[in-house]
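Colleague: here is my input, please return the structure:
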Amino acid sequence: MKISYNPETDVLNIYFQESPVEKREREKPDRILDYDKNGNLVRLEILNASQGVTNPQRVEYSVILPNPVTEEAKLLSLSDRCAFMQLPLEERRRILAAQTEVMVEHYEQDTE
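Modeller: Sure thing, here's the model as predicted:
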């Protein structure tokens, strides 16, 4: 992905891929969407960007990496949740404390 802003023309472009544009749609008077021949979004163009974007010269991004799904990390069904609530309080606290440690490690490694 590539982002460019031209302060002289006040145009912000977000390029999602490098493909020839086959179709162009004006979503709103100041937003133009470009698509490739397969209908995939190629670019979002925002005209008069300084009026619609808080600060078009500032970019923040984050990358969310998928974690390998372990047996414990799978989503819990309603019956699993009910079973968890039936556990003794100390056992629930132990499980939650272990999950908290994993989350703390993740956020400590996050440089954002």
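
Colleague: alpha carbons only for contacts and neighbour counts from here, please
Modeller: Noted.

Colleague: tell me who's in contact with Lys2.
Modeller: Contacts here follow C-alpha atoms under 8 Å, 6 or more residues apart in numbering; on that basis Lys2 touches 14-16.

Colleague: before we move on, what about Leu33?
Modeller: Leu33 sits in contact with 24-27, 41-45, where contact means C-alpha under 8 Å, 6+ apart.

Colleague: next, format these as a markdown table and append neighbour count.
Modeller: As requested, the contacts of Leu33 are arranged in a markdown table below (neighbours: other C-alpha atoms under 10 Å):
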| residue | neighbour count |
| --- | --- |
| Arg24 | 15 |
| Glu25 | 11 |
| Arg26 | 12 |
| Glu27 | 10 |
| Leu41 | 18 |
| Val42 | 21 |
| Arg43 | 23 |
| Leu44 | 21 |
| Glu45 | 20 |
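
Colleague: alongside the first, I'd like the structure of this one:
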Amino acid sequence: MRVIYDSETDTRTVIFIDTPLVESDDDWLGVILDYDEAGNLVSLEVLDAWRRVGLPYRIECLVVPSGVSLEEGGGGYHLEHSTVRTIEDSRGEVK
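Modeller: Predicted structure coming up:
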């Protein structure tokens, strides 16, 4: 997965798989979903990212170990059961 922030266009793109796009859906205001030939979600793009997600160049990656439920502990996950990594790149690209 790649997450790219383009400061020139103020867009944040999350690319799930690297495959050709055949269809885009922009039914949601400010969000574009891209699909491959099989109908799988390939990527999503958030327009006006600074306004919609704040600090669009900041990413937190939460890795939940096998056997730990996200519902554990009253409907929320516990960070002590997980590994959290925050990535900030002033250039706007996180890989």
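
Colleague: TM-score of the superposed pair?
Modeller: Structural agreement between the two chains, given as a TM-score (TM-score structural alignment, normalised by the length of the second structure), stands at 0.68; 74 aligned residues with a C-alpha RMSD of 2.1 Å.

Colleague: do a quick rundown of the strands in the first structure.
Modeller: Shown for the first structure, the strands assigned by DSSP state E span residues 2-6, 11-15, 23-28, 31-35, 41-46.

Colleague: wait, which of those is closest to Thr111 of the first structure?
Modeller: Between Thr111 of the first structure and the strands of the first structure, the shortest separation by C-alpha to C-alpha is 20.9 Å, and it involves strand 2-6.

Colleague: buried set for the closest one?
Modeller: Buried residues in strand 2-6 of the first structure, counting neighbours by 16 or more other C-alpha atoms under 10 Å, are found at Tyr5.

Colleague: what's the answer for stretch 7-26 of the first structure, then?
Modeller: If you call a residue buried by 16+ other C-alpha under 10 Å, then stretch 7-26 of the first structure has these buried ones: 11-15, 21.

Colleague: quick one, which of the strands of the first structure is nearest to Gln99 of the first structure?
Modeller: Of the strands of the first structure, nearest to Gln99 of the first structure by C-alpha to C-alpha is strand 2-6, at 36.0 Å.

Colleague: turn the contacts of Lys2 of the first structure into a markdown table, columns for distance to Glu60 of the first structure.
Modeller: Supplementary listing: the contacts of Lys2 of the first structure in a markdown table, determined by distance: C-alpha to C-alpha, whole Å:
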| residue | distance to Glu60 of the first structure |
| --- | --- |
| Ile14 | 13 |
| Tyr15 | 15 |
| Phe16 | 16 |
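
Colleague: in the second structure, which residue is closest to the centre?
Modeller: Compute the mean C-alpha point of the second structure, and by C-alpha atoms, centre = their mean the closest residue is Val14, 4.6 Å away.
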